[in-house]
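> Provided below are the primary sequence and the corresponding predicted coordinates.
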Amino acid sequence: MMISQLFKGYEYEYQWIPCTSILFGIVTCKLVYDSSHLISATCFKHYSNFPKLKQIEWNNRAISTLHAIFSTALSIYLAFWSDLYSDDLQRGPVLYRSSNLSTFVLGVSVGYFLSDLAMIFWFYPALGGLEYVLHHFLSMGGLGYSMLTGLGQFYAYMVLLSETTTPGINLRWYLDAVGMKKSKSYLVNGVAIFLTWLVARILLFMYVFYHIYSHYGQIKQLPDLGYFLILIGPCILGCLNMMWFTKITKGMIKTLTVKHD
């Protein structure tokens, strides 16, 4: 009963949700990093033989994998399963809808991107180059704006759905790290990455652009910053996705050709 009352009070004090959710995301990243180090050192014989920087990347990818699973599950629920962003005109414009849960989830993701960006800068360029920095800043800016204002959250969740590809990419890195690059699992993983990337970062973004076109009347009523983020952000992220998709496609073709030979 007391816990229920505390949670209701937390929901009532809406201004606390962004701050606490970001903090929750940052603390969770730290806990996952430390847990990954302890578990991996015990359960994976290769881990202890890795150089320090490779161990750091191993643990960093554990964080991004957990965030990807969390953000994908909640994005699917909020954007498609719940009726929060449905085209029900009686509930008002879809771009102006938000809830305590949707704001909290965005805050957790902002906390993750802050943590990951800090690690990228600290170990630059070992954990990612300029394209990763640009991707994180754009994602964090869009998510943060939607979290703080409650505007355009539907598009924020469309961006988060692109995280669906992260577990497969991380698994590929793990397979390579433990010497399984020539295994059947590595081949299957490459095909899976190609398919998930095609769906989550190419076809889904086409749907986003269609949604932007069909709801432009609502978008042009947003404040200037929101208008800019919704129109420009997906375009830049879409270009990055196409650039990476080209590399993924070439790599998959090369791998399949080698296996065929």
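Yep, it's here. Numbering: from 1, shown residues only.

> C-alpha only now, for contacts and for neighbours.
Noted.

> Helices of the chain, residue ranges please.
2-12, 16-43, 52-76, 100-122, 130-149, 153-161, 166-177, 184-197, 204-214, 216-219, 224-260 (DSSP state H).

> got a list of what the residue nearest in space to the middle of the chain touches?
For the chain, the residue nearest the mean C-alpha position is residue 163 (3.7 Å; Cα atoms, centre = their mean). The contact partners of residue 163, by Cα atoms under 8 Å, 6 or more residues apart in numbering, come to 68, 69, 71, 72, 200.

> now, among those, which is nearest to residue 106?
Within the contacts of residue 163, proximity to residue 106 (Cα to Cα) peaks at residue 71, which comes in at 8.6 Å.

> Let me see the contact set for the closest one.
105, 109, 160, 161, 163.

> Let me have these in JSON lines, extended by distance to residue 63.
Shown next, in JSON lines, are the contacts of residue 71 (distance: Cα to Cα, whole Å):
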{"residue": "105", "distance to residue 63": "16"}
{"residue": "109", "distance to residue 63": "11"}
{"residue": "160", "distance to residue 63": "15"}
{"residue": "161", "distance to residue 63": "17"}
{"residue": "163", "distance to residue 63": "12"}
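
> another structure for you, compare them:
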Amino acid sequence: MESFSPLVLSIAATSFVTFQCLFHFVSPWISAQFFPGYHRLSPRHTIEWNSRTVSTLHALIVGLFCLYILLHDDAVNEDPVWGDPSLVKINVAMTCGYLLSDMLLICYYWRAIGDKFFVIHHLAALYAYYYVLSIGMLPYFANFRLVAELSTPCVNQRWFFEVLGYPKRSLPNMVNGIAMTASFFLVRIAVMPLYYSRMYAVYGTEPFYRVTFGGRCAWMGPSFCLDIMNVMWMHKMARGCIGVLRSPGKVNVEKLQNGKVH
């Protein structure tokens, strides 16, 4: 069995502790300072608020780092199966620390944010990332998958607006809805041809056959399943976005500006 490098373990551990601190201390303090409605949230919503705040921060850090790697890491782009995974390992290690932190919070606050789907998702992701962090295989594809995190902030923002009482047809909600649909399409749907063309290009090559059977299963199976779900979610999201845009009578945003809804 391959072992993890001290650097990978250090980054994952630091990430875990950092995201725990953000959840328990930073998010509650900042939210209380800048969002008056935070004080009126129920205990359950307060927990989920802090969880989604941490999720948004993780998505922005990891997603932007992914874009940098895709644009500037020549080693990974030229050899997507066995290219130098140094930068990808840093990004994946941060994500693993976040996933472990989030799983701990989900289990501890199960009544508030417990979700079997998220536990399964996190475990499947950790299984796939094991091969990247320990063996260094498939760095391009692992990094490419993390670009999807850039759609997370708008999804979380939709929940923030809802729990704070923003009407669905208010301007902030509608703008975020359009941004959410567009970002979801760009980072999850529009990139599919590029992802699978690279997968097809390496299939059957010598580097491909050096990938272990477990690595292939962790790579191909989840990719197909996840993208089927992405297409289904995109269909629902697009229908909802079009429905809101076509519906008459947008709610005036003055109520929000006057402080009646926080």
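Sure thing, it's come through. Since the model is a prediction, treat every value here as computed from it, not as a measurement.

> Quick check: end-to-end length of stretch 174-185 of the first structure?
Using Cα to Cα, to the nearest Å, the end-to-end distance of stretch 174-185 of the first structure comes out at 11 Å.

> buried sites along that stretch?
174, 175 (16 or more other Cα atoms under 10 Å).

> How far does it sit from its chain's centre?
24 Å (Cα atoms, centre = their mean, to the nearest Å).

> Check stretch 43-56 of the second structure too.
15 Å.

> Which part of the first structure matches that stretch?
Stretch 43-56 of the second structure lines up with residues 52-65 of the first structure when matched by TM-score structural alignment.

> That stretch: which residues count as buried?
Result for stretch 52-65 of the first structure [16+ other Cα under 10 Å]: buried residues 55, 56, 57, 58, 59, 60, 61, 62, 63, 64, 65.

> Same question for stretch 212-231 of the second structure.
The neighbour-count check on stretch 212-231 of the second structure (16+ other Cα under 10 Å) flags 215, 216, 218, 219, 223, 230 as buried.

> Please say which position in the first structure the first one maps to.
Think residue 215 of the second structure. Per TM-score structural alignment, residue 215 of the second structure is aligned with residue 226.

> residue contacts, its match?
Counted by Cα under 8 Å, 6+ apart, residue 226 of the first structure has contacts 145, 151, 152.

> Is the last one in contact with residue 146, as I believe?
Yes - counting by Cα atoms under 8 Å, a contact exists between residue 152 of the first structure and residue 146, whose distance comes to 5.8 Å.

> tell me which of the contacts of residue 163 of the first structure is nearest to residue 255 of the first structure?
The closest of those, once distances to residue 255 of the first structure are taken by Cα to Cα, is residue 200, at 22.2 Å.

> what do we get in the second structure for the closest one?
Match for residue 200 of the first structure (TM-score structural alignment): residue 187.

> For residue 230 of the second structure, see how far away the nearest residue to that match once chain neighbours are set aside is.
Leaving aside its chain neighbours, residue 187 of the second structure sits nearest to residue 148 (5.1 Å; criterion: Cα to Cα, 6 or more residues apart in numbering). Using Cα to Cα, residue 148 of the second structure is found at 10 Å from residue 230 of the second structure.

> tell me, what's touching those two both at once?
Shared contacts of residue 148 of the second structure and residue 230, counting by Cα under 8 Å, 6+ apart, come down to residue 188.

> what's the distance between the alignment partner in the first structure of residue 172 of the second structure and residue 247 of the first structure?
Using TM-score structural alignment, the equivalent of residue 172 of the second structure in the first structure is residue 185. To residue 247 of the first structure, residue 185 of the first structure is 20 Å away according to Cα to Cα.

> How about residue 240 of the first structure?
Counting by Cα to Cα - residue 240 of the first structure and residue 247 of the first structure are separated by 11 Å.

> With residue 18 of the first structure instead?
Distance from residue 18 of the first structure to residue 247 of the first structure, by Cα to Cα: 36 Å.

> rewinding a little: can you tell me which of the buried residues of stretch 52-65 of the first structure lies nearest to residue 135 of the first structure?
Using Cα to Cα as the measure, the one of those that approaches residue 135 of the first structure most closely is residue 64, at 14.0 Å.

> check contacts around the closest residue to that closest one other than its chain neighbours.
Counting by Cα to Cα, 6+ apart, residue 166 is the residue found nearest to residue 64 of the first structure once chain neighbours are left out, at 7.1 Å. By Cα under 8 Å, 6+ apart, residue 166 of the first structure lies in contact with 64, 65, 68.

> possible to save the contacts of residue 163 of the first structure as CSV with distance to residue 218 of the first structure?
Shown next, in CSV, are the contacts of residue 163 of the first structure (distance: Cα to Cα, whole Å):
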residue, distance to residue 218 of the first structure
68, 29
69, 31
71, 26
72, 26
200, 25
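
> Which one of those is nearest to residue 25 of the first structure?
residue 71 (11.4 Å).

> For residue 158 of the first structure, see how far away the closest one is.
10 Å.

> cool, and residue 104 of the first structure?
The value you get for residue 104 of the first structure to residue 158 of the first structure, if Cα to Cα is used, is 16 Å.

> rewinding a little: turn the contacts of residue 166 of the first structure into JSON lines, including distance to residue 46 of the first structure.
Compiled in JSON lines, the contacts of residue 166 of the first structure are given as follows (distance: Cα to Cα, whole Å):
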{"residue": "64", "distance to residue 46 of the first structure": "21"}
{"residue": "65", "distance to residue 46 of the first structure": "20"}
{"residue": "68", "distance to residue 46 of the first structure": "25"}
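
> so which of those residues persist in the second structure?
Among the contacts of residue 166 of the first structure, the contacts conserved in the second structure (both residues aligned by TM-score structural alignment, their matches' Cα atoms under 8 Å) are 64, 65, 68.

> Run a quick neighbour tally on residue 105 of the first structure.
By the criterion of other Cα atoms under 10 Å, residue 105 of the first structure has 24 neighbours.

> actually residue 83 of the first structure, not the one I typed
Neighbours around residue 83 of the first structure, by other Cα under 10 Å: 12.

> What lines up with it in the second structure?
Checking TM-score structural alignment: residue 83 of the first structure goes with residue 74.

> just to revisit the earlier point, how close does the match of stretch 43-56 of the second structure sit to the second structure?
Superposed on the second structure, stretch 52-65 of the first structure shows a mean distance to its aligned partners of 0.7 Å (mean Cα distance after the TM-score superposition for the first structure).

> contacting residues around that stretch?
Taking Cα under 8 Å, 6+ apart as the rule, stretch 52-65 of the first structure contacts 29, 32-34, 36-37, 47, 112, 116, 126-127, 166-167, 170, 174.
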